[in-house]
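Undergrad: Here is my input, please return the structure:
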Amino acid sequence: MIVRTLDECRDSERRVASETWESVRMLLKDDKMGFSFHITTIFENTETHIHYKNHLESVYCMSGEGEIEVVGGKTYPIKPGTLYILDQHDEHYLRAYKDKEMVMACVFNPPITGKETHDENGVYPLVD
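TA: The predicted structure is shown next:
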């Protein structure tokens, strides 16, 4: 059994941050569960370009407000209780509104190792 708290993960190397987001990676590839689980904060009044070419992701909004814009497609509002699933490696822009920092629960398949950050194209590398 694996038991971890958000606070202990936040105070460790499992916390990775950029200018627009912070991700606390609570479950990683080396845990051998077949997926990874993160609590990610999207900072208020920011936009992040993301394109997971190597991963599928499900994201559940726990708090905050914003939107996801699929490149070449629709824009969807995000608020607490919204789940979106990037089942087609959807290239997108994720935006948190002013004064509306978003806290999201995220699941990745395949799992990430923990140190990944988005490259210049919004992609996480696939690590064997």
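Undergrad: from here on, contacts and neighbour counts on C-alpha atoms
TA: Will do.
Undergrad: Do a quick rundown of the helices in the chain.
TA: Remark: helices assigned in the chain by DSSP state H are 6-10.
Undergrad: and Tyr60, what is it in contact with?
TA: Tyr60 makes contact with 80-84, 104-106 under the criterion C-alpha atoms under 8 Å, 6 or more residues apart in numbering.
Undergrad: Next, count neighbours for the residue nearest to it when sequence neighbours are not counted.
TA: The shortest distance from Tyr60 to any non-neighbouring residue, by C-alpha to C-alpha, 6 or more residues apart in numbering, is to Leu83 (4.4 Å). Around Leu83 there are 15 other residues, counting by other C-alpha atoms under 10 Å.
Undergrad: Another for comparison:
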Amino acid sequence: MIVRTLAECENSERSVEGGNWKSVRMLLKDDKMGFSFNITTIRAGTETLIHYQNHLESVYCMSGNGEIETIADGKVYKIEAGTLYNLDQNDKHFLRGGTEDMMMVCVFNPPLSGREVHDENGVYPVDDAS
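TA: From the prediction side, this is the model:
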């Protein structure tokens, strides 16, 4: 059984700073669960280009507000506590923090290995290592 607290993960190498965001990676590839689980804070008033070409992601907003805009069709979706969105088509998008920080639960498949940050195209690299 794997048991971790958010507090202990925040004070470890599992906490990754991304400028517009901070991601606490509570479950990673080496935990061998087949997915990763993060608590990510999106800072208010920020905009981040994201394009997970190598991962599918499901995101649940626990608190705060913002929006997501899909690049392909320009659709804008409001995000607030209780909203779930799923990037099931590797959707390229802008994620914007609203008037307050958003706290998000993020699940990735395949799982993250731990220290990923977005490249200039908003992509996380794929980790092919077993």
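Undergrad: In this structure Tyr124 of the first structure contacts Thr117, no?
TA: Yes. Tyr124 of the first structure is in contact with Thr117 according to C-alpha atoms under 8 Å; the separation is 6.1 Å.
Undergrad: For the first structure, which segments count as strands?
TA: Counting by DSSP state E, one finds strands in the first structure at the ranges 15-17, 21-27, 36-42, 46-50, 56-63, 66-70, 75-78, 83-86, 92-96, 102-109.
Undergrad: Can you lay out the ones you listed as CSV showing distance to Val3 of the first structure?
TA: Formatted as CSV, these follow (distance: least, C-alpha to C-alpha, whole Å):
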stretch, distance to Val3 of the first structure
strand 15-17, 17
strand 21-27, 10
strand 36-42, 13
strand 46-50, 30
strand 56-63, 21
strand 66-70, 31
strand 75-78, 30
strand 83-86, 25
strand 92-96, 30
strand 102-109, 17
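Undergrad: Out of the ones you listed, which is closest to Met1 of the first structure?
TA: With C-alpha to C-alpha as the measure, strand 21-27 is the member of those nearest Met1 of the first structure (12.2 Å).
Undergrad: show me the contacts for Ala86 of the first structure.
TA: For the record, residue 86 of the first structure is Leu, not Ala. Counting by C-alpha under 8 Å, 6+ apart, Leu86 of the first structure makes contact with 56-58.
Undergrad: that older thread, please report the distance of the residue nearest to Tyr60 of the first structure from Gly64 of the first structure.
TA: As judged by C-alpha to C-alpha, to the nearest Å, Leu83 of the first structure and Gly64 of the first structure stand 13 Å apart.
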